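Colleague: return atomic coordinates for the entry below.
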Amino acid sequence: MSVLLVIPARHASTRYPGKPLAPLRGATGESRSLLRRSWDAAREVRGIDRVVVATEDERIRAHAMSFGAEVVMTSDRPRNGTERCVEAMDLLGDHDLVVNLQGDAPLTPPWFVEDLVAGLDAAPSMQVATPVLRMEGAALTGFLEDRREGRVGGTTAVFGTDRRALYFSKEVVPYTGRPYAPREPTPVFHHVGVYAYRPGALRAYAAREPGPLETLEGLEQLRFLEHGIPVLCVEVEARGREFWELNNPSDVPRIEAMMATMGMP
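Modeller: Take a look at the predicted model:
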């Protein structure tokens, strides 16, 4: 099985222009860009045949090449990472699976991606898969605080007994109705922004326009659900690692603090 891992990197982010180039300091005080740290995370994943950065921006291309990354230049037409993965796949040729490791998740542990690939490979009837992480009380409290203060934080996922996604939202779903102790497991799942696709699913995605739910939530994966393409949710375990995506400039100190706690250089 051949696996292509694509890191989509767009300079013209609405909430955070130039985000891939944002510096992040690790435990040793060394500063590396968000894109470099995402590339480093991708290179730790076992079973990947090729890793590329996909971008439309010459500044990102030059920066990625400066630390040895392979870069594929896409057009400025893609509206999200999945559409950029389609263009990258068309330029590089088909693989059995394409992984989208979005360039704003440098804390993604390698086993999240490894478990995702294994989960989709073991479900031949499924075309798309994404990881979900059961939240403990402390993480859920953080999500709820973000919402109360009007910050766009992480995404939550709900799925059926067959592990097929029912919905993804930037709101906290499902409603729990009670507080949880910091280390207590909750029924809320954090959606980890990584995807694995079969080539046919990517082409089907590119052939469809965004629906109202994708537009309202700003979540690209909802296009699959709105057009009847099921998404497999693969549960992953933190194994003591902290996880967060860089959604807004205010997330930088949060991620740097997590990196310091975990001793990441």
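Colleague: switch to C-alpha atoms for all contacts and neighbour counts from now on
Modeller: OK.
Colleague: how about the strands in the stretch 151-265 of the chain?
Modeller: 155-159, 165-169, 185-191, 194-197, 231-236 (DSSP state E, counting those that start in this stretch).
Colleague: to check against the first, give me the structure of this:
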Amino acid sequence: MPTLIVIPARYASQRYPGKPLVDLRGATGEARSLIRRSWEAAMQVQGVDRVVVATDDDRIRDAAEAFGAEVVMTSETCRNGTERCAEAFDRLGGGHDIVVNLQGDAPLTPPWFIEALIAELSDHPVAEVATPVLRCDGRALRGFREDRRAGRVGGTTAVFGIDRAGLYFSKEVIPYTGADYADAAPTPVFHHVGVYAYRPSAMAAYPRWTPGPLETLEGLEQLRFLERGVHLTCVEVEARGRPFWELNNPEDVPRLEAMLAEAGMP
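Modeller: Have a look, this model is predicted:
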């Protein structure tokens, strides 16, 4: 199925202004911007026909074009990455059966995460949106808890039903578990990886919907789909030894740089 990856990127982030242009150093010590590393991650995905950066900022456009990315300019009124993807898809004239939203703050996203989403929508017609979830081990769960105790917004957690349909997503650690786990022990908590694959019909409807109370409270765009009864499938993926985290706060820079080095990424 013809597939497009859109990397939405905005400069005026409330929590971290200018985040897409922040430099990160990997295994070789070379500084590469966050948006470049996200684009490089997208280019590794198999079965994709086109990759574009979608932004409303000339600085991001110039930086992206300088390293060879195709850029689509979108309006400043987009409220989140899904709305920006929908506008970019419209400006490109459609033509793809699956659209992937690889958010520009997740350069450590392994290609097989995205390939699993593409396969999910290709093989299961009932699914309108697919997103990956990663089972936390004890080490990852402690990191989530430490972030919350320190008042930092870290990763997002997900809960889903037996049929893998998403039930809820939160910046709190859910479901509750008071247990302690060894570093490598599996836990019942799933880290939501902020990547989405959409059918164009679901993505096109999204900007027309008013954000609901849950999306407003949590600040999580995917909750708009759940509040509207859209079938959003959670696809469990495996890290295969690859460290994973998103750049949410300035304090995450050294954490991501250490993970880039650990993964051997330049």
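Colleague: next, the TM-score between them, please.
Modeller: Between these two chains, after superposing, the TM-score reads 0.99 (TM-score structural alignment, normalised by the length of structure 1); 265 aligned residues with a C-alpha RMSD of 0.6 Å.
Colleague: out of the strands of the stretch 151-265 of structure 1, which is the most enclosed?
Modeller: strand 194-197 (a mean of 25; mean count of other C-alpha atoms under 10 Å).
Colleague: quick one: list the elements packing against that strand.
Modeller: strand 97-101, helix 110-121, strand 128-136 (3 or more C-alpha pairs under 8 Å, 6 or more residues apart in numbering; DSSP states H and E).
Colleague: of the strands of the stretch 151-265 of structure 1, give the one that comes closest to Ser38 of structure 1.
Modeller: strand 194-197 (11.8 Å; C-alpha to C-alpha).
Colleague: mean per-residue distance, the closest one versus structure 2.
Modeller: In the superposition with structure 2, the average deviation recorded for strand 194-197 of structure 1 is 0.2 Å (mean C-alpha distance after the TM-score superposition for structure 1).
Colleague: tell me who's in contact with Ala9 of structure 1.
Modeller: 20, 35, 53-56, 60, 81, 102-103 (C-alpha atoms under 8 Å, 6 or more residues apart in numbering).
Colleague: redo those residues as JSON lines? Include distance to Gly153 of structure 1 and secondary structure.
Modeller: Shown next, in JSON lines, are these (distance: C-alpha to C-alpha, whole Å; DSSP: H, G, I helix; E, B strand; the rest coil):
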{"residue": "Pro20", "distance to Gly153 of structure 1": "18", "secondary structure": "helix"}
{"residue": "Leu35", "distance to Gly153 of structure 1": "20", "secondary structure": "helix"}
{"residue": "Val53", "distance to Gly153 of structure 1": "24", "secondary structure": "strand"}
{"residue": "Ala54", "distance to Gly153 of structure 1": "24", "secondary structure": "strand"}
{"residue": "Thr55", "distance to Gly153 of structure 1": "24", "secondary structure": "strand"}
{"residue": "Glu56", "distance to Gly153 of structure 1": "26", "secondary structure": "coil"}
{"residue": "Ile60", "distance to Gly153 of structure 1": "25", "secondary structure": "helix"}
{"residue": "Gly81", "distance to Gly153 of structure 1": "18", "secondary structure": "helix"}
{"residue": "Gln102", "distance to Gly153 of structure 1": "15", "secondary structure": "coil"}
{"residue": "Gly103", "distance to Gly153 of structure 1": "16", "secondary structure": "coil"}
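Colleague: now, which of these sits nearest Arg239 of structure 1?
Modeller: Of the contacts of Ala9 of structure 1, the one sitting nearest to Arg239 of structure 1 (C-alpha to C-alpha) turns out to be Gln102, at 21.3 Å.
Colleague: need the counterpart of the closest one in structure 2.
Modeller: Alignment note (TM-score structural alignment): Gln102 of structure 1 maps to Gln103 of structure 2.
Colleague: could you give the number of residues near that match?
Modeller: Here the number of neighbours of Gln103 of structure 2 (other C-alpha atoms under 10 Å) works out to 26.
Colleague: next one: Thr82 of structure 2
Modeller: Neighbour count of Thr82 of structure 2, defined by other C-alpha under 10 Å: 24.
Colleague: just the one 5 residues further on next, same as before
Modeller: Glu87 of structure 2: 21 surrounding residues under other C-alpha under 10 Å.
Colleague: ok, residues contacting the host helix or strand of it?
Modeller: Using DSSP states H and E, Glu87 of structure 2 maps to helix 81-91. With contact meaning C-alpha under 8 Å, 6+ apart, helix 81-91 of structure 2 is reached by 6-9, 54-55, 72-75, 78, 101, 103, 203-204, 206-207, 221.
Colleague: which ChimeraX command selects the buried ones in the residues you listed?
Modeller: Burial among those is assessed by 16 or more other C-alpha atoms under 10 Å; the matching ChimeraX selection reads:
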select :6,7,8,9,54,55,72,73,74,78,101,103,203,204,206,207,221
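Colleague: next step: the contacts of helix 81-91 of structure 2 restricted to helices.
Modeller: The helices, defined by DSSP state H, take in 203-204 from the contacts of helix 81-91 of structure 2.
Colleague: looking at the strands of the stretch 151-265 of structure 1, which is nearest to Gln127 of structure 1?
Modeller: Of all the strands of the stretch 151-265 of structure 1, it is strand 194-197 that lies closest to Gln127 of structure 1, at 5.9 Å by C-alpha to C-alpha.
Colleague: which bit of structure 2 covers the closest one?
Modeller: Per TM-score structural alignment, the counterpart of strand 194-197 of structure 1 in structure 2 is residues 195-198.
Colleague: again, but for stretch 215-225 of structure 1
Modeller: Going by TM-score structural alignment: stretch 215-225 of structure 1 matches residues 216-226.
Colleague: end-to-end on that stretch?
Modeller: Using C-alpha to C-alpha, to the nearest Å, the span of stretch 216-226 of structure 2 from its first residue to its last is 13 Å.
Colleague: show residues contacting it.
Modeller: 80-82, 166-171, 206, 209, 211-212, 214-215, 231-232.
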